[in-house]
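Asks: sequence unavailable; structure follows:
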């Protein structure tokens, strides 16, 4: 899952991003509305965690523009204003969910995960393919009853491949889905993670390389 955190309180933004990354999400951070707008224009995000009172470009404007563009990105709006009228106003401009500050971090993660599922093709929380069982709630993977110890990046790549349901996934799509904006598209990081996954998944081999196209499960 790819997430953009748009929050001008830098410590809070970095803390939220760090926590989401611990749940196998690829997270970019913008500290003002203009930077958030630039990232939304060039990246395809599943969820936008949006502080309503952003400098540079107000969160309301960002939310309205995103909705008008027809993007699949879901919006979780954050604000210090917790009154019912404020929440109604935030939802009325197109936000999918609303969370007042201060918030419980576990609730924030759960809401981001729920919105991320809504931004994709609906699938059950537990995915099963070729004896592989991937639990998106617990971030756990097993194959033929054998628990697999995957890194967060390995887990994220495997989830993308399983969600594709047998379709080819390009290396570019894997980079876009499982890495943040700091990933170098000219490195071999995708091939390295695929190689590690193959080793951990064991026999029979289940990840196939399609020359010139990508990978499929």
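Replies: Right, received. Where do you want to start? Source: prediction; values computed, not measured. Numbering: from 1, shown residues only.

Asks: CA atoms for contacts and neighbours, from now on please.
Replies: Fine.

Asks: what lies in contact with the one helix or strand residue 4 maps to?
Replies: Element membership for residue 4 (DSSP states H and E) is strand 2-6. Residues outside strand 2-6 that contact it (C-alpha atoms under 8 Å, 6 or more residues apart in numbering): 13, 16-17, 25-33, 36, 44-51, 54, 176-180.

Asks: in PyMOL, how would I select just the buried ones from those residues?
Replies: Buried subset of these, written as a PyMOL selection, criterion 16 or more other C-alpha atoms under 10 Å:
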select buried, resi 13+16+17+25+26+27+28+29+30+31+32+33+36+44+45+46+47+48+49+50+51+54+176+177+178+179+180
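
Asks: please flag which of the contacts of strand 2-6 sit within strands.
Replies: With strands defined by DSSP state E, the entries of the contacts of strand 2-6 inside them are 26, 27, 28, 29, 30, 47, 48, 49, 50, 51.

Asks: putting a second one here so we can go through both:
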């Protein structure tokens, strides 16, 4: 909920996304705040779904089941694979068709964030919140710099670019 004792639901969501142990934990905001901007803010700050009161228990259960169905393997997976790119979380190793791709820590986290939701379009703000955390004060254009570095590393010797620029919206990670 937006209004929690001692801490806003938005701040709680930011903290959950920042902590490694909870950053992929599914979050559904349940709140009476039904304004479109409140919904957008809640989703951009890290909620996976947003449900306004009053709601039925059946709808809540169906939404929770849907989130868990999509996320349960990602919560425990030590390896992510999207197309020809594999990310080994335990070894912090990235491979493209079996060849090592060398990334810095921020670009690694950016790739991991993309690979957790392939095909989804993320705004710069969503990428900042998901990769750097909500309390970091970085210019949104810094995302473009990291996208450029990640692209350069992933394109070493390959023609297909797995990062798609969506004009006016942001970026997505596609199967190559």
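Replies: Cool, got the structure. In this text, all values refer to a predicted model and were calculated from it rather than measured experimentally.

Asks: circling back: determine which two of the ones in strands among the contacts of strand 2-6 of structure 1 are furthest apart.
Replies: Spatial extent of those (C-alpha to C-alpha) is set by the pair 26 and 51 at 18.7 Å.

Asks: translate residue 126 of structure 2 into the numbering of structure 1.
Replies: By TM-score structural alignment, residue 126 of structure 2 lines up with residue 173 in structure 1.

Asks: how big is the offset of the helix or strand hosting that match relative to structure 2?
Replies: Per DSSP H and E, residue 173 of structure 1 falls inside helix 171-178. Comparison of helix 171-178 of structure 1 with structure 2 after fitting gives an average deviation of 0.8 Å (mean C-alpha distance after the TM-score superposition for structure 1).

Asks: check the mean deviation of the helix or strand just after that helix from structure 2.
Replies: Going down the chain from helix 171-178 of structure 1, the next helix or strand is helix 189-201, by DSSP H and E. Mean deviation of helix 189-201 of structure 1 relative to structure 2 after superposition (mean C-alpha distance after the TM-score superposition for structure 1): 0.5 Å.

Asks: the following helix or strand past helix 189-201 of structure 1 aligns to what range in structure 2?
Replies: Where DSSP H and E defines the elements, the next helix or strand beyond helix 189-201 of structure 1 is strand 208-210. Mapping strand 208-210 of structure 1 onto structure 2 (TM-score structural alignment) gives residues 164-166.

Asks: with stretch 142-162 of structure 1 instead?
Replies: Using TM-score structural alignment, stretch 142-162 of structure 1 corresponds to residues 95-115 of structure 2.

Asks: next one: the matching stretch to chain centre, how far?
Replies: Per C-alpha atoms, centre = their mean, to the nearest Å, the displacement of stretch 95-115 of structure 2 from the mean C-alpha position of its chain is 15 Å.

Asks: stretch 111-129 of structure 2 now?
Replies: With C-alpha atoms, centre = their mean as the basis, stretch 111-129 of structure 2 stands 4 Å off its chain's centre.
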